[in-house]
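Colleague: Sharing a sequence plus its predicted fold:
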Amino acid sequence: MKNAIFLFFLFYSMLLSSQQVKISGIVSDHAGYPMPGVNVMEKGTTNGTQTDFDGHYAIIVSEGAELAFSYIGCKNLTVKIRESVVVNVSLEEDHEALEEVVVVGYATSKRSFLTGSVTRVRGNRTRKRNSQNNMNSLLQGKISGVAISGAIPQEKKEKHKKVTTPLYIVDGVPIKKQYNSIVQNLKSENIDSRKKLKASEAKSLYGADARYGCIVIQTVKGNYVIEEDENYAQITENQFQNVNVNPLSTFSIDVDKAAYSNIRRFINNGKAVPIDAVKIEEMINYFDYDYPQPTAEHPFSVNTEVAQTPWNVDTKLVRIGLQGKEYLNEELPASNLTFLIDVSGSMSAGNKLPLLKSAFKLLVNQLREKDRVSIVVYAGAAGVVLEPTSGNNKEKIMSALNNLEAGGSTAGGEGIQLAYKLAEKNFKKNGNNRVILATDGDFNVGLSSDKDMEDLITEKRESGVFLSVLGFGMGNYLDSKLETLADKGNGNHGYIDTMQEAQKLFGKEFGGTLFTIAKDVKLQVEFNPAKVKSYRLIGYENRLLADEDFIDDTKDAGELGSGHKVTALYEIVETGVESVYDKKTPELKYTNTTSNNAFSDELFTVKFRYKKPDGKKSIELVHVQNSNFQEMTKDFQFATAVALFGQQLRNSAFINKTSYKNIIELAENGRGDDKNGYRAEFIRLVKSVNEKLVTDNY
């Protein structure tokens, strides 16, 4: 009897299994573009799913079922399942449905569920012939079903001679018109696909720049770059300074690490690294060093050491290291985070908006119930996608991220203003209030110049809201603009080129990325002329301060986050040592430059000034380094290898005939306990550059 019952249930389960089938496929629009967020339902049931970013879906249904596909702004489609297990469909725009659209950020919602500010866009039922054109102008720069809250400004009409050149989109990046001839000369064997879009469709996808149509090109390698579109602040390498004339060296700390991951991107793509993209201090500070946690009342420890310079027998190398106090995630105060996300047309490439959404999900996964997240987006204008939402409502936050799509021009200034307004409205006293801007930096509507952005952020930082700036993509990456925003916004600047980098930034360094423990941190080093003849600071060229700025509390400087480490290197020439880098200076008539013998054992003194995150007055501490020299620790060796690599990439005047092989040897010796493999990756990058150099010279 038991066997009979068992066989019955086995047969019944097999029968049920045979009556179900897994259906998958891709949903695209009429132009062939994949559509994320499309609802896919088994008709007559509650069984359903949604398409992912690539328009892909998968669902298990009964044999002979009907699948219903629905998306706002498109006609509903029903497909009867027959024998095929792959069902690809294309949805057609529904102009009748688009005659009245409620616009909420870049997500789609029913009016009955709306909260906050909304805008209603009405069509004209008596002029159906013009309904599509009306909607294209009303939803300028947006994809169907995707729009923004608030009024959408009209593009300014050009007063100059009419130009009807189509916009080129190569691997997702809009190409500036002055480079059209370069794109037109692309060899056919390097092109994977080429598609021409008419003006109305092009404008709806890529904004006013595509008003004369566009040509979308996908290359075989998928990483085509016109490097002239990228912008970096010019850097002039620090020179040796005579201690008798300039005994003080003053600079702001820099915890930014964008330069290293950006350089890695160039090397991995087989491209030459632009000299001004190389910021040696950001390369050094990318790596973790074993500095002790602070034990006194100050939120960081100070560490110094001096050793022989590996690339010059006539000089010594000084390492100054700060270690910020590290807090566990649960110890951090409640956060009021506003994600400010660029969804303009230039963000459509795979290494931009899609990577951005995946990266932000790593951050969302670490949020707590007491944390709040808002999302603001901007393209042709700015809008609120997500009102403040608790960190334990992760599905809602993830859904808002999943709904984001790229299209249109870039009103970055308007986005920043709206994000700060929202952050200030929901300000948490004694909490962590921060705007996190994610973009390629290509602002082209409204405030857009570096100076405009600097003035805007300088004004906004007085609100007590901090700013983190994350760069994405290539081809039109504007590093100088993003660095300016981060510097003036009391924040930090990162560049995300891979999900591994996102994991490092939002996973391992979560607290340092989001929680500031000290602001306006300045260093001033005074060298003792009895011991040091001359010195040069390696890197920090864009962070130098006037000596008098050190005690001026109105002068902005860098911020230190939870667990952050800051390292600075000096190369020094000792008194009595002859060096080719020493330059004679004239005798001074009125200034006494004789040494004070009372401090004959001291090599230098380091002074630090910082403010508490909500403070207005600086706190000062002092650290003295005596003239004892030592063997380089492994950390010191590795930091030195990174500095030498940066100097090689910059064609420095001070590398003294060293080679990439010397860097590799120094890095291998200093590799130490490389838990996460970051140092091994650095060695691989140096070897790649060395191999390319050998190949090019062969």
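Modeller: Thanks, I have the structure now. The shown structure was predicted, so the numbers you read here are calculated from the model rather than taken from an experiment.
Colleague: C-alpha from now on. contacts and neighbour counts both.
Modeller: Fine.
Colleague: tell me which element Val642 falls in.
Modeller: For Val642, the element it lies in under DSSP states H and E is helix 634-649.
Colleague: Mind giving me the packing neighbours of the longest helix seen in the chain?
Modeller: If you go by DSSP state H, the chain has its longest helix at helix 678-697. Using 3 or more CA pairs under 8 Å, 6 or more residues apart in numbering; DSSP states H and E, the elements in contact with helix 678-697 are helix 258-268, helix 660-669.
Colleague: can these go into CSV with extra columns for distance to Phe11 and mean neighbour count?
Modeller: As requested, the helices and strands packed on helix 678-697 are arranged in CSV below (distance: least, CA to CA, whole Å; neighbours: other CA atoms under 10 Å):
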stretch, distance to Phe11, mean neighbour count
helix 258-268, 56, 20
helix 660-669, 64, 19
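Colleague: Save the ones you listed as TSV, and put in distance to Ala277 too.
Modeller: Below are the helices and strands packed on helix 678-697 laid out as TSV (distance: least, CA to CA, whole Å):
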stretch	distance to Ala277
helix 258-268	6
helix 660-669	19
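Colleague: quick one, which of those is nearest to Leu138?
Modeller: For Leu138, the closest of the helices and strands packed on helix 678-697 is helix 258-268, at 37.7 Å, according to CA to CA.
Colleague: If you count contacts, what does the helix or strand where Leu482 lies end up packed against?
Modeller: With secondary structure defined by DSSP H and E, Leu482 is part of helix 479-488. Other elements packing on helix 479-488 under the criterion 3+ CA pairs under 8 Å, 6+ apart are helix 450-460, strand 466-472, strand 492-496.
Colleague: ok, structure two:
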Amino acid sequence: MKIQTRQLSLSILLAMSLSACYASTKQDAKTPPPPREEALDELKLQAAAPMPGRKVKSEAYANKPATTGLVRDRDAAPEANIRQAGEGFNTEQYDKIDENPFLEALKNPLSTFSIDVDTASYSNLRRFIQNGKLPPADAVRIEEMVNYFDYNYPEPKGEHPFSLITELSTCPWNSKHKLLHVGLQAKRLNLKQTPPNNLVFLLDVSGSMEDENKLPLLKKSLRLLIDELREEDTVSITVYAGAAGLVLPPTSGAKKEVIIDALEKLQAGGSTAGSAGIKLAYETARKHFKKEGNNRVILATDGDFNVGPSSDGELTRLIEEKRKQGIYLTVLGFGMGNYKDSKMEKLADTGNGNYAYIDSLLEAKKVLVQELGGTLLTLAKDVKLQLEFNPTKVSSYRLIGYENRLLRAEDFDNDAKDAGELGAGHSVTALYELVPASEGKSNSQNLRYQETQIKNSAQFSDELLNLKLRYKRPNQEKSELITRPVKDTALALNQTSDDFRFSAAVAGFGLVLRNSAYKGDWSLADSQKLASGAKGEDQHGYRKDFLSLLSQAQKLQTKND
């Protein structure tokens, strides 16, 4: 009996101890983070604070060594989970990128791709570096890095809503090759010149958005946009967590206090039914459609749709259907740790929109104030480029970046094929590395049943390539064609424009971060040197900040070597 009594007493004590531990843990978990105020006039370019580590269910996974250095495992499965040193379980997802190879001009004379105005990759990798880590290779999309920056391209003249420029010089990371720079500049408009806006904010208020660099930063960011709205603009706010709901019906941009009040009342909690929220947002936009206006859903989220029928296929089909009805999509990414880059990029591409990652209030100002026209107003849709290389001048070529924007040659003339959009004031830059015919060796053989000989014509003897561009105006379904031959006239690298050298420095930075097979001996220090002499006017200081980021990356590289 004494033994039984002692066992019972021990059981009671054990239960009381466990209960106390649980209560203490629960109380700590509810302790709110200290408030953080951030004045707009004291903006600083810095990444949001790292998210606290989460408890890992799998101890075996938790004890794996973290990936360090610039070399990344590119054979990992697509959308692989990324875990950085010093963090808990990390479920960030990035699609696997297989770099574009060199293609022989005689066998593959046509290079066809869709433009891309997304910039998320640059601000996301900046977040990694400023938090003391180098980004995973698949988070580095070089075209988005290059397109993050402003370029001094000429304003468009004539009938087309954009200008087109090319520049040719020696390739900085391989002196035997050439680098071709292609630039597009859309007409710049201020908000007063744009048609009325029908904007539907679709905001993720699920539990995963409670961190300071998510919903709190989201609110501050959208307040910047709200301050720019006019009386003729309308804003609706829809949210999604465990369920979707309409928080604010369409409200005039003149009623800023009403809009801000509805925004500030939002709190994070619950799981994420993303598909239901997207359906509600599009339905709200459709009901209040402005026939001669700009109709757009602005999705702000970490992309972690984890409840409900939210497969990429279902969501993209819905967004594609609404795109055809004239309702476009802008995606703003927030946060870290569970960030779903791969999903958000697909949604924006499908929705005739753009995708930006907001890592600071300064980045929000760039996207939602300084580039507001491009963020909201599309001037040209389904913009495609096709370059035909002259094999007497070019042995082989490689498009740098745009791996997920490649099109088949026949897609260029197919107006039913979707492509990227160009917003007001946006610029697009594409870089090609070229192997001159004098340097390359052709692997083509004389074939019995088809012609493989190069056409020697004095008419085209000085042409490097023929550049073609197709685009549609926003309310049209038939494309317009621009054709422009490009002469084989190369400048010495030190005689090129600041834009040429700076874009090359950014691309070189991306090659090193990806540990590209095509970077040669190029280093971060080489990018630093090239960019330092190509800052140009740098009105907003973005190029100066790039140089600072390069310095930080070099320190991390040295630390990890």
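Modeller: Nice, thanks for sending it over. Here the structure is a predicted model, which means the values were calculated and not measured.
Colleague: that older thread, to what extent does the helix holding Leu482 of structure 1 diverge from structure 2 after superposition?
Modeller: Relative to structure 2, and after both are superposed, helix 479-488 of structure 1 has an average distance of 0.3 Å to its aligned residues, where the measure is mean CA distance after the TM-score superposition for structure 1.
Colleague: which residues touch that helix?
Modeller: Applying CA atoms under 8 Å, 6 or more residues apart in numbering, the external contacts of helix 479-488 of structure 1 come out as 230-233, 441, 449-450, 453-454, 457-458, 461, 467-471, 492-493, 556-558.
Colleague: In space, what's closest to the counterpart of Lys255 of structure 2 in structure 1 - neighbours in sequence excluded?
Modeller: When the structures are aligned by TM-score structural alignment, the residue of structure 1 matched to Lys255 of structure 2 is Asn393. Residue nearest to Asn393 of structure 1 in three dimensions, not counting chain neighbours: Glu369, with 7.9 Å by CA to CA, 6 or more residues apart in numbering.
Colleague: tell me, what residue is most central in structure 2?
Modeller: Centroid-nearest residue in structure 2: Ala120, 2.8 Å away (criterion: CA atoms, centre = their mean).
Colleague: how about that one, what's its partner in structure 1?
Modeller: Per TM-score structural alignment, the equivalent position to Ala120 of structure 2 in structure 1 is Ala258.
Colleague: Could you do Arg296 of structure 2 as well?
Modeller: The criterion is TM-score structural alignment: under it, Arg296 of structure 2 has Arg434 as its aligned partner in structure 1.
Colleague: Three-state assignment for its match, please.
Modeller: What DSSP: H, G, I helix; E, B strand; the rest coil gives for Arg434 of structure 1 is strand.
Colleague: pretty sure Ile496 of structure 1 is touching Phe472, no?
Modeller: Yes. Taking contacts as CA atoms under 8 Å, Ile496 of structure 1 lies within contact range of Phe472: 5.6 Å.
Colleague: quick one on the thing from earlier: same list as before, the helices and strands packed on helix 479-488 of structure 1 that is, but in TSV and with mean neighbour count included.
Modeller: Converted to TSV, these look like this (neighbours: other CA atoms under 10 Å):
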stretch	mean neighbour count
helix 450-460	17
strand 466-472	25
strand 492-496	27
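Colleague: Export the ones you listed to JSON lines and append columns for distance to Asp614 of structure 1.
Modeller: Below are those laid out as JSON lines (distance: least, CA to CA, whole Å):
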{"stretch": "helix 450-460", "distance to Asp614 of structure 1": "15"}
{"stretch": "strand 466-472", "distance to Asp614 of structure 1": "11"}
{"stretch": "strand 492-496", "distance to Asp614 of structure 1": "17"}
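Colleague: so which of the ones you listed comes closest to Arg194 of structure 1?
Modeller: Put simply, out of those the one that sits nearest Arg194 of structure 1 is strand 466-472, at 24.5 Å, with distance taken as CA to CA.
Colleague: which secondary structure elements does that closest one contact?
Modeller: Other helices and strands packing on strand 466-472 of structure 1, by 3+ CA pairs under 8 Å, 6+ apart, are strand 432-439, helix 479-488, strand 492-496.
Colleague: Quick one: the ones you listed as a markdown table, columns for distance to Pro294 of structure 1 too.
Modeller: A markdown table is the format used below for these (distance: least, CA to CA, whole Å):
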| stretch | distance to Pro294 of structure 1 |
| --- | --- |
| strand 432-439 | 22 |
| helix 479-488 | 25 |
| strand 492-496 | 22 |
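Colleague: So the residue nearest to Asn393 of structure 1: helix, strand or coil?
Modeller: At Glu369 of structure 1, secondary structure determined by three-state DSSP is coil.
Colleague: Next: Thr585 of structure 1.
Modeller: Using three-state DSSP as the criterion, the local structure at Thr585 of structure 1 reads coil.
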